[in-house]
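Asker: Next come a sequence and a model predicted from it.
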Amino acid sequence: MSSQIFHVTATFEAPVYATERTERVIEAIDTLAPEATVETQSGDERAPGTVVARTHSLERLSERFHEQAILDSARTTMLDGLTPETNTVTFRLKKQAAYADVVNFAVGDPDELGDITVTITVSEGDPAAYVRQLAPPTEDGVPVDDE
């Protein structure tokens, strides 16, 4: 694999509804990005609060892709969310699964309690190459160098 250098900022954003505890939503994000800086915004009965976490490392998320053997589906999902004009990759994850330290991509309509929206902005390097670094191609389930 190439030794390309990337500079990324990843933002994890999740709603916090009145029936949820903010701490649990923070813990859900923390399982995937333990080094993230977290901010919270309070909500009320009409609108959810929000947890926003930012990090420059997605090492733990990549580890989960490897451990769960979901590299190909993770890469495909992230590349589907790639917007080349803005060098961003956007995808959604299930909050409840993240709380259990499991990566489960959200598809279709958001979950009743909302999903975690992840936006990765690559300010240095090729976003598609960064995605391939997080979730490399596999052959018979084993990561391979795609260079």
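Answerer: Here it is on my side, so go on.
Asker: going forward, measure contacts between C-alpha atoms and count neighbours the same way
Answerer: Will do.
Asker: what helix or strand does the residue nearest to the spatial centre of the chain sit in?
Answerer: Centroid-nearest residue in the chain: residue 118, 4.3 Å away (criterion: Cα atoms, centre = their mean). For residue 118, the host element (DSSP states H and E) is strand 115-124.
Asker: that older thread, who touches the residue nearest to the centre of the chain in this structure?
Answerer: 10, 11, 12, 13, 89, 90, 91, 92, 93 (Cα atoms under 8 Å, 6 or more residues apart in numbering).
Asker: Please, where are all the strands along this protein?
Answerer: Taking DSSP state E as the test, the strands found in the chain are 7-16, 37-41, 49-55, 82-83, 88-94, 115-124, 138-139, 142-143.
Asker: Can you report how many residues lie near the closest residue to the residue nearest to the centre of the chain other than its chain neighbours?
Answerer: Spatially, and ignoring its direct neighbours in sequence, residue 118 is nearest to residue 12 (4.6 Å; Cα to Cα, 6 or more residues apart in numbering). When neighbours are counted by other Cα atoms under 10 Å, residue 12 registers 25.
Asker: correct me, but residue 12 touches residue 115?
Answerer: No. The criterion here is Cα atoms under 8 Å, and residue 12 misses it with residue 115 at 9.9 Å.
Asker: Which residues are in contact with the residue nearest to residue 118?
Answerer: 29, 51, 52, 53, 54, 116, 117, 118, 119.
Asker: dropping in the other structure now:
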Amino acid sequence: MIHAKITFSAPVYATEDSEKVKAAVSNMVNYGRPKAEEVLPESVSGANHTHEENKTASDDKNPFISDAENIKETAIAVGDLDLLSSIHYLIRKEEIIDTANTALTDGIDETGCKTFVALNKQAALMKHLSFPADTEPLGSVYLEIKAETPDELLKIIDWLTPPTKEGVPVYELKFNEL
């Protein structure tokens, strides 16, 4: 089984309801899952806030957040591959396998071990999955998938977004094949 660290996070701006932002993150983590994962709020002191106990040298900066002074906290859920079950389901429900694949592969960093994508916060609140085309005024729900090797990351992406023919998956990896 592949070992990976999955992080969903969303900035809570001063003008936003913290509970709604937590619900948006929770929807991306828990939709269609029998066990609910807790979404924790964290106080922030700037845009480059990360979950301190999980911080690494490459976690220094969130490239999507530029308005740090208006962020009062971050809603965050951190875990293993199980946290991707809802995203796996929503990608198929929304019929956006190819779009999701592009977003996930475009978000791969220079090490090849991590991908970082933005998910539309308002869509997430309504239990939908959408990849915003541009930076959103109140930020997004951010998904980071960090694997131990580039091959493991590509296998996770292949499980989430398999190759398609006319929008239909050519094959589907099972979760236990990861």
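Answerer: Noted; the coordinates are in hand. The shown structure was predicted, so the numbers you read here are calculated from the model rather than taken from an experiment.
Asker: Distance to residue 74 of structure 1 for the contacts of residue 118 of structure 1 - can I get that in CSV?
Answerer: Below are these laid out as CSV (distance: Cα to Cα, whole Å):
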residue, distance to residue 74 of structure 1
10, 16
11, 17
12, 16
13, 19
89, 12
90, 12
91, 10
92, 11
93, 11
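Asker: Between those, which sits nearest residue 146 of structure 1?
Answerer: residue 89 (19.8 Å; Cα to Cα).
Asker: Count the neighbours of that closest one for me.
Answerer: Residue 89 of structure 1, neighbours per other Cα under 10 Å, totals 23.
Asker: wait, doesn't it sit right on residue 119?
Answerer: Yes. At 5.6 Å, residue 89 of structure 1 and residue 119 qualify as touching, with contact defined as Cα under 8 Å.
Asker: Let me have the strands of structure 1 in CSV, extended by distance to residue 100 of structure 1.
Answerer: As requested, the strands of structure 1 are exported to CSV (distance: least, Cα to Cα, whole Å):
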stretch, distance to residue 100 of structure 1
strand 7-16, 16
strand 37-41, 19
strand 49-55, 18
strand 82-83, 27
strand 88-94, 10
strand 115-124, 14
strand 138-139, 26
strand 142-143, 25
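Asker: Residue 107 of structure 1: which of the ones you listed is closest?
Answerer: strand 88-94 (7.4 Å).
Asker: chain center to the closest one, what's the gap?
Answerer: 6 Å (Cα atoms, centre = their mean, to the nearest Å).
Asker: and if you look at stretch 104-119 of structure 2?
Answerer: Using Cα atoms, centre = their mean, the offset of stretch 104-119 of structure 2 from its chain centre is 10 Å.
Asker: Residue 71 of structure 1 corresponds to which position in structure 2?
Answerer: Under the alignment by TM-score structural alignment, residue 71 of structure 1 pairs with residue 97 in structure 2.
Asker: Just the angle for the longest helix anywhere in structure 2 relative to strand 114-119, thanks.
Answerer: Counting by DSSP state H, the longest helix found in structure 2 is helix 18-30. Interaxial angle, helix 18-30 of structure 2 versus strand 114-119 (axes from the mean of the first three to the mean of the last three Cα atoms, to 10 degrees): 130 degrees.
Asker: Show me what helix 18-30 of structure 2 is packed against.
Answerer: Counting contacts by 3 or more Cα pairs under 8 Å, 6 or more residues apart in numbering; DSSP states H and E, helix 18-30 of structure 2 is packed against strand 4-13, strand 71-79, helix 85-93, helix 121-125.
Asker: How much space separates the residue nearest to the centre of structure 1 from residue 106 of structure 1?
Answerer: 11 Å (Cα to Cα, to the nearest Å).
Asker: likewise residue 83 of structure 1?
Answerer: 18 Å.
Asker: Give me the more crowded residue out of the two.
Answerer: More neighbours surround residue 106 than the other of residue 83 of structure 1 and residue 106, with 18 against 14 (other Cα under 10 Å).
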